[in-house]
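Undergrad: pasting the sequence and the predicted model now:
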Amino acid sequence: MTRAMPIDIRRLTGEDLKAALDDLAGLRISVFRAWPYLYEGTRAYEAKYLQRYAETEGAVIVGAYDGVRLVGAATGEPLGDELEDFRAPLEARGLDVENIFYLAESVLDPAYRGQGIGHRFFDEREAHARALGFKEAVFCAVIRPDDHPLKPAEYAPLDPFWRKRGYEKLQDTVVRFPWLDVGDTAETEKPMQVWYRKL
């Protein structure tokens, strides 16, 4: 696929972050509908969920732009500003959540994968976290059963990519977060494995 312009990676904060939230909502609904998230998103849910980034000091969106179109985005914020239920499993391990930066969602239009954008998403968020004084970072990956009927036969987990970035699973550390699965009528909690590294 030939593109007229190179992909522009931008670190967005403040008013620039707020201006990107609607486009981020559309990306989340589209990309997270696929395995393993199977997320049945709505604009109403997204508006409420993403508002936290507009209200959180230290939050960041790293946007990937093809011209003026947002084709990918990765988010992050201080873990201490996350919901208590979300922080609790890490606090139970004795980790200082006030010193940890949380790398939240990462979404990329499938047509733009394989170009190193995923690495840039980590580079930019980690640099942002370090600039704020954070020494550690975590993210979460949804856990789905291997025999799930919607699991694609060709699916390959991203564990090798994450380990190459210096992250490892925090054993026996799982957080739970609810969302509506494709085809369901009610939200259910999903277990999510915590991955960790020192910055």
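TA: That came through fine.
Undergrad: rest of the way, CA atoms for contacts and neighbours
TA: Will do.
Undergrad: at the geometric centre of the protein, which residue do we find?
TA: In the chain, the centroid-proximal residue (CA atoms, centre = their mean) is residue 105; its distance is 1.3 Å.
Undergrad: pull the contacting residues for that residue.
TA: Listed by CA atoms under 8 Å, 6 or more residues apart in numbering, the contact set of residue 105 reads 73, 74, 75, 76.
Undergrad: ok, longest helix in this structure?
TA: Longest helix in the chain by number of residues (criterion: DSSP state H): helix 14-31.
Undergrad: that helix: how far from the chain's middle?
TA: How far helix 14-31 lies from its chain's middle: 12 Å, per CA atoms, centre = their mean, to the nearest Å.
Undergrad: tell me which element the residue nearest to the centre of the chain is part of?
TA: Element membership of residue 105 [criterion: DSSP states H and E] is strand 100-108.
Undergrad: wait, residue 129 touches residue 101, no?
TA: Yes - between residue 129 and residue 101 there is a contact under CA atoms under 8 Å: 6.1 Å.
Undergrad: so what does the very next helix or strand once past the strand holding residue 105 touch, helix or strand wise?
TA: Downstream of strand 100-108, the first helix or strand assigned by DSSP H and E is helix 117-131. In terms of contacts (3 or more CA pairs under 8 Å, 6 or more residues apart in numbering; DSSP states H and E), helix 117-131 is packed against strand 60-66, strand 69-78, strand 100-108.
Undergrad: presented hereafter is structure B, for comparison with structure A:
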Amino acid sequence: MRILVRQGCDITPFIDDLARLRISVFRSFPYLYEGTLEYEQTYVATYAASPDSVFVLALDGDSVVGASTGLPMADETVEFKAPFLKGGFDPQRIFYFGESVLMPSYRGLGIGVRFFEEREAHARRLERFDICCFCAVERPVDHPLRPADYQPLDAFWAHRGYIHHPELRTEYVWRDLGEAGETAKPMSFWMKEIR
């Protein structure tokens, strides 16, 4: 196993790998995401276009088995900035974590912790951010596709110093597995002060 940290357009050689990884990992609960390679390539290319973005890649040999991303909130979409603007936060001072995706057989080895450490270190090096944040989809406890052994990551995130802010909410649209079309999913944010 090795960890690579790349910034901005340096991720370009890994775009297809990251796109495939996101499709594979996000098919599971709670995301249940029915992704396409074309959409994912466009999504990842947006991060690659941000010069201050960060990509933390976990590789087993030459295979990308995990990835974590982040970029300045100011470079994110209107949907992600809106709750912070409404709440009186300055998006220029916030570094947003896009996702952490890791193939199941590599979980429990400390890679998820490393993803958080590397992204926080990157945000601190940029010297203009006070807060790191990310958002998570909210699914009902009785969702019919929720596995009986599902363990939410709330305790892991809290242990890393992140605080849930359910008042900071947005929606993001995608097609769930088995759905005919896209629907809006509620998302709420977790934040940590890094200064």
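TA: Sure, I can see it. Not measured: the values here are computed from a predicted model.
Undergrad: look at residue 129 and residue 101 of the first structure and report which has more neighbours.
TA: Neighbours were tallied for residue 129 of the first structure and for residue 101 using other CA atoms under 10 Å; the higher tally belongs to residue 101 (29 against 26).
Undergrad: immediately after the longest helix of the first structure, which helix or strand?
TA: Reading on from helix 14-31 of the first structure to the C-terminus, the next helix or strand found by DSSP H and E is helix 43-55.
Undergrad: from the chain's centroid, how far away is that following helix?
TA: Distance of helix 43-55 of the first structure from the chain centroid (CA atoms, centre = their mean) equals 14 Å.
Undergrad: so which other helices or strands are in contact with it?
TA: helix 14-31.
Undergrad: and the helix it packs on, how far from the second structure on average?
TA: Compared with the second structure after the fit, helix 14-31 of the first structure shows a mean deviation of 1.1 Å (mean CA distance after the TM-score superposition for the first structure).
Undergrad: in the second structure, what stretch matches the strand holding residue 105 of the first structure?
TA: Aligned using TM-score structural alignment, strand 100-108 of the first structure spans residues 94-102 in the second structure.
Undergrad: can you check stretch 183-197 of the first structure too?
TA: Aligned by TM-score structural alignment, stretch 183-197 of the first structure corresponds to residues 178-192 of the second structure.
Undergrad: and the aligned partner of residue 72 of the second structure in the first structure, how many neighbours?
TA: Using TM-score structural alignment, the partner of residue 72 of the second structure in the first structure is residue 78. Burial measure for residue 78 of the first structure: 22 neighbouring residues, criterion other CA under 10 Å.
Undergrad: could you do residue 59 of the first structure as well?
TA: Burial measure for residue 59 of the first structure: 24 neighbouring residues, criterion other CA under 10 Å.
Undergrad: surely the match of residue 72 of the second structure touches residue 58?
TA: Yes - counting by CA under 8 Å, residue 78 of the first structure sits close enough to residue 58 to count as a contact (6.5 Å).
Undergrad: can you list residues touching both of those two?
TA: Among the neighbours of residue 78 of the first structure, none is also in contact with residue 58 (CA under 8 Å, 6+ apart).
Undergrad: buried set for the match of stretch 183-197 of the first structure?
TA: Neighbour-count burial for stretch 178-192 of the second structure, with 16 or more other CA atoms under 10 Å as criterion, is recorded at 185, 187, 188, 189, 190, 191, 192.
Undergrad: how about the fifth one, nearest residue that isn't a chain neighbour?
TA: If the residues on either side of it in the chain are set aside, residue 190 of the second structure comes closest to residue 164, at 4.3 Å by CA to CA, 6 or more residues apart in numbering.
Undergrad: I'd like the distance between the one you found and residue 145 of the second structure.
TA: Computed with CA to CA, to the nearest Å, the distance linking residue 164 of the second structure and residue 145 of the second structure is 24 Å.
Undergrad: those two: which is more packed in?
TA: More neighbours surround residue 164 than the other of residue 164 of the second structure and residue 145, with 19 against 12 (other CA under 10 Å).
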